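Trainee: Structure for the following, please:
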Amino acid sequence: MATQSNTKSPHIKRFHYTQDLAVDKPFNWNQLVRMLQYVKPYAKKELPIAIIAMLISTAVRLIVPLIIGKLAIDVAIENGNTNLLVQLVLLIAILYVFNYIGNAIRIKYVNILGQNVIYDLRKHLFSHIQRLSNRFFDNRSAGSIIVRIMNDINSLQELFTNGIINLLMDVVMLLSIVIILFVLSPQLALAVVIIIPIMFYISTKLRKNIRRSWQNVRIQQSRLNSHLNESIQGIRITQSFSQESNNTEYFNGVNSDNFDSWNVASRKSAMFRPFVEMSNAVGTVILISYGSFLIINGDVELGTFFTFALFIGMFWEPISRLGQMYNQLLMAMSASERIFEFLDEQPNVEEKENPTRIEQMEGHIEFDQVQFAYDEDRIALHEISLEMKAGQTVALVGHTGSGKSTIANLISRFYDPTKGAVKIDGHDLRDLKLEDVRQSISVVLQDTFIFSGTIMENIRFGRPDASDEEVMDAAKVVGADGFIQRLASGYETEVEERGNILSAGERQLLSFARALLADPRIIILDEATASIDTETEMKIQEALKRLLKGRTAIIIAHRLSTIRDADNIIVLENGKILEQGSHAELMDREGEYYGLVKSQFQMLDQI
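Mentor: The predicted model follows:
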């Protein structure tokens, strides 16, 4: 992995994800077409109205110079016809009213179109990410994912709200002006537009460099957001180790990298506009010098020359906008690459086209010669076979890294085994509908997650259609009702992000209530009582018995006193089963479990 480097200020070196690298790619037209697919739902109403309004305003801008040059100058002024001149002025005023109306309608509907497209794209990306497997999140920070959903999609906003219609408007304007110029005077038109091919040839040379620069901007923004997310989430650790200055130093480095990348990209993109203005100046010089020559020779009328001058002024404006549009398109392409990279990700845990449905799951679990590896060099489980009968309480014990949580993850089908099969009620999990499996399993983790919102909403997360009474009953069963009632607003108390106003034990009790409300057939407690003090633990033991009654329960615990009553205790070491049996049976054998219990109680005696 590469380390951060910064030219502006030194900072602590940290690694970043290697997939965030700027690469040289040709302009991907297929990707542009794919992006425009999100416009399709609005192609029957908003887009046609915006195009019609754009054509009206464009037509007005093209007609006015012809009226001024060919009618006002060559006819009305040349012949001293005041009445005609007044009529032409009124006509121009009316046309500009139409131009105003056309522009107002165009702006309204392109904004409606653009905002709807951005809404749909962000919704699609978020929904897709939620369905990706755990491996996807194992390899990416939360900050880098947030950047894709927020910043990268925001980068497309200008393209969809103005870019598409402006592109059409400028193309129509340019083609129309070229045709009109050649109709008015082929000689003068050819002399003026001859510089355009040269201008486009030079500008294309900048494309690759500019595009790579905007790619780098996206990468640096991703790193900045990742660090911000990490720093805010870990602020207590930072403060407890007095690392604020080092963290600020590192942030300054990442911020400087982001600052520098924007400067480089902006500087390169800014080169186009002066180039267009220089081309405009050259075109104007050609028009004045050669146009004057043609007027003197009688080949061009004064009104035609004046019309040319107006159209030339209008001609370079859309070219300049097209240059800006190209830069905008490059930004959009670099953002869309990153968005479609996520959209093209497929879940590692795939569901069959016609999965088996189980209406009522019993909860009988079987591991048949299961092997699992998080990566090629790290095998977590070595072809283990075990059985958990429906309604049993099974405890998994062992040292850190022995495979306990891996077994829980496979039962929830967060991962699929690399060999063998995990079965529920005799069905391979890979044959079942994933939603059925997940709805029949509740997981209570040591580091439980509390969402921002009320206590009531957090418990109801286990079953959104539950009534208030059902929520309160679940809280009472696990012993959470007491502390909830003592809160200022009871069940309607707003908890902060991650439930920071609650103690670790209170958060854990809420997670128990949430799990109970879901009424699962299988419940997994992954170190679920580790954050609860001994006194609180004793209070909820009876509640746990009610929670686990009639359900298949998998308990992962280091605190062995909590699993004495388990029907079966499985002792793991380095992904292998060393022994299994009831607490009494394992103690009689005086094997690995006996040693773990003995060492743990000796530690308690020393305390």
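
Trainee: Could you use CA atoms for every contact and neighbour count after this?
Mentor: Will do.

Trainee: Now do the contacts for the residue nearest the centre of the chain.
Mentor: To find the centre residue of the chain, average its C-alpha atoms and take the closest one (CA atoms, centre = their mean): that gives residue 149, at 2.4 Å. Residue 149 sits next to 122, 125-126, 339 when contact means CA atoms under 8 Å, 6 or more residues apart in numbering.

Trainee: And for residue 471?
Mentor: Neighbour list for residue 471: 456, 459-460, 513, 517 [criterion: CA under 8 Å, 6+ apart].

Trainee: Repeat that for residue 390.
Mentor: Residue 390 makes contact with 362-365, 551-552 under the criterion CA under 8 Å, 6+ apart.

Trainee: mind checking the SS state of it?
Mentor: When the structure is split into helix, strand and coil by DSSP: H, G, I helix; E, B strand; the rest coil, residue 390 lands in coil.

Trainee: Could you also give me the structure for this second sequence? I'd like to compare it with the first:
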Amino acid sequence: MRTTAGMSVRAFLRRVWPYVRPYRYRFLGGLVYLGLLAGLELTLPLWTKLAIDRYFVPGRWSAGVWLLGVYALTLGLIGLLQYLQGYFIDVTAYRAMRDLRCHTFRHLLTLPIAFFQRQPTGKLVTRVTNDVDALQEILGQGILSIIADVGTSVAIFGLLWWISPVLALSVTATALMVVGVSFLFQRYAQRAQEDIRTWLARLNGFLQEHIGGISTLQVHRAEAQAFRELQTLNQGYTQAYVSAVFHYAWYYPVIRALEVLTSVLVLVLGGWLFYEGRLTLGTLVAFFQYVQRFFEPLADLSDKYNAFLQAFVAEARIQEIHQTLSDPAYRGQPLNVTGPAPIAFRHVTFRYTPDGPWVLKDVNLVIRPGERVALVGPTGAGKTTLAALLLRLYDPTLGSIEFGHQSIQEVDARDLRRAIRMIFQEPFLFSDTALQNILLYRDGTARAELERWFQRLRHNALVRGLHQKLHETLHERGSNLAQSERQAIAVLRGIATDPRVLILDEALSALDPQTERDLYELIESVTRGRTVLLIAHRLYTLPAVDRVIVLWDGQIVEEGPPQELLRRDSVFASLLRVQALEAYGSGRPAAPEDPPAASEDA
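Mentor: So this is what the prediction gives:
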């Protein structure tokens, strides 16, 4: 049997088995119980045949009372085996899929940034939730139930030929018809399931994105357009389901009709054989019961095959994630830097896509240990890109970057990001406590260091208020906090682990002037002898720095101490004058409120 994309059942089981292997003894135990259960259920018609032919027809009722006890005992054992196999198999499936979900999420954490830029969030959420649930359903009872049903049908077919070859011929004719109908159903049902999964992923991606940006839709009065787009996607999803329902709707009645036809043939032919004395009444009753049991799993095949196809499609989509190579940045060497170290950009050239425009062009820059450097320039000059390269969120297209005389392209990004931290203007906040948003689930020394800094900042009203809210659960994106509190969390998150290098992407511009001064004083005290890189979009909020680097169209056009650049007719001085005039012309002071957003999502 082959399914989606030509993948065989054997290949499917081979890829799922590693998650079942740790629980194989429990799984095999459930399989044994299932085999015993199927075997016991097959004995029931034989007990009926024995009771009718040996005791009821001859009128020996009292002698056959023992069969009632045997029948009751068999039913009791069947109930016990149903419980045992269900428990063993379901527990195995839940634990195996728990491991698969964890493995998938762990792999997602290692994928490069470019992967997430290509994939809608809703689609990835569907992979880790709905698709894993589909696999869990088929592993729990679906696949074993199908195996048991096929085995039972084959065993029953053999028993029918053993009981009465003449009656078995009539069953064989309709059984061939059932096989043909089932293959036809499989062909169309598989295509329908693929369409359903495709539309579901698109619908989930749309909802994830547009519900998250619903305030933007409302502000720009785009609700009607968004609703029409949803209607289009919803209609496509519904149509795919209607197509699937059509195929499932015709399959069940056809199988039932063939069952009725077979039953009629068995009753007519069996009645004639009984009348002729060539068949006992018990044999006819047992044969009829076996015929009903033969068609029961075939009639339920539509539902089981539906679950089976969903699992195949789901597994194939999950494998697309697993087959995506992890970010090479996580396969480097340990960072070997023991003290303050210089940062060197050597002929760094970069673009985001192979055929995209150059964002950085032959950048050469050395930042000395403990130096405070400001990166300034117009929007799109490459300031944030330069910081992203330093963090190994991307690697240079050409050139190299060194940290402490060690090429960061050879360093494990996890080590690098422990030494270099970036504070964003718009931090991403999780629906957890403020404390966990600062520590990001670290403990131990990070918690102690954070408490020390809270003590250092106890004179600050903003930080003091945030300290009182440390154990409060934040709403989505921290919507129950003020902007200044969200920004304070971002700053504390950046310095909580005492990094060697601190990158601030206009990080403090959303704070009030007093809090901004307090936090800068703290940063200066705890990073003395370390490196600070400031990305300044608004120059009138720029704090004291040792050197200013001016980027223009991806190139360094000038650099030097800010006082020196201001004394001459420099690009930096021109940018500062232009921004001051823009602030004056807009009727607002050049103050650090109302900044343009720089998001940590990037």
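
Trainee: quick one on the thing from earlier: in strands, which of the contacts of residue 149 of the first structure fall?
Mentor: Restricting the contacts of residue 149 of the first structure to those inside strands, with DSSP state E as the criterion, leaves an empty set.

Trainee: what residues are up against residue 64 of the first structure?
Mentor: Residues in contact with residue 64 of the first structure, defined by CA under 8 Å, 6+ apart, are 92, 95.

Trainee: And what about the residue nearest to the centre of the first structure, helix, strand or coil?
Mentor: Going by three-state DSSP, the secondary structure assigned to residue 149 of the first structure is helix.

Trainee: That one matches what in the second structure?
Mentor: Aligned by TM-score structural alignment, residue 149 of the first structure pairs with residue 128 of the second structure.

Trainee: Quick check: its match vs residue 260 of the second structure, distance?
Mentor: Between residue 128 of the second structure and residue 260 of the second structure the distance is 43 Å, computed by CA to CA, to the nearest Å.

Trainee: next one: residue 343 of the second structure
Mentor: From residue 343 of the second structure to residue 260 of the second structure the distance is 82 Å (CA to CA).

Trainee: cool, residue 197 of the second structure as well?
Mentor: Residue 197 of the second structure sits 35 Å away from residue 260 of the second structure, taking CA to CA as the criterion.

Trainee: who has more neighbours, these two?
Mentor: Neighbours were tallied for residue 197 of the second structure and for residue 260 using other CA atoms under 10 Å; the higher tally belongs to residue 197 (21 against 14).

Trainee: Name all residues that make contact with that one.
Mentor: Applying CA under 8 Å, 6+ apart, we find residue 197 of the second structure in contact with 310, 313-314.

Trainee: Mind doing that once more with 10 Å?
Mentor: Shown here is residue 197 of the second structure, whose contacts under the criterion CA atoms under 10 Å, 6 or more residues apart in numbering are 126, 130-131, 203, 237, 240-241, 310, 313-314, 317.

Trainee: contacting residues around the closest residue to residue 572 of the first structure other than its chain neighbours?
Mentor: The shortest distance from residue 572 of the first structure to any residue that is not its chain neighbour, by CA to CA, 6 or more residues apart in numbering, is 5.0 Å, and that residue is residue 398. Residue 398 of the first structure is in contact with 404, 556-558, 570-575, 577-578, 592-593, 596, counting by CA under 10 Å, 6+ apart.

Trainee: Residue in the second structure paired with residue 398 of the first structure?
Mentor: Pairing criterion TM-score structural alignment: the partner of residue 398 of the first structure within the second structure is identified as residue 377.

Trainee: ok, back up a step: from the contacts of residue 197 of the second structure, pick the one nearest residue 46 of the second structure.
Mentor: Nearest to residue 46 of the second structure out of those is residue 310 (CA to CA; 37.6 Å).

Trainee: Which elements pack onto the helix or strand hosting that closest one?
Mentor: Residue 310 of the second structure belongs to helix 301-322 when assigned by DSSP states H and E. Judged by 3 or more CA pairs under 10 Å, 6 or more residues apart in numbering; DSSP states H and E, the packing partners of helix 301-322 of the second structure are helix 9-20, helix 65-108, helix 121-126, helix 132-137, helix 143-163, helix 165-212, helix 223-275, helix 281-299.

Trainee: so who does the equivalent of residue 35 of the second structure over in the first structure touch?
Mentor: Under the alignment defined by TM-score structural alignment, residue 35 of the second structure is paired with residue 55 of the first structure. Under the criterion of CA under 10 Å, 6+ apart, the contact list for residue 55 of the first structure reads 49, 61, 99, 102-103, 106, 168-169, 172-173.
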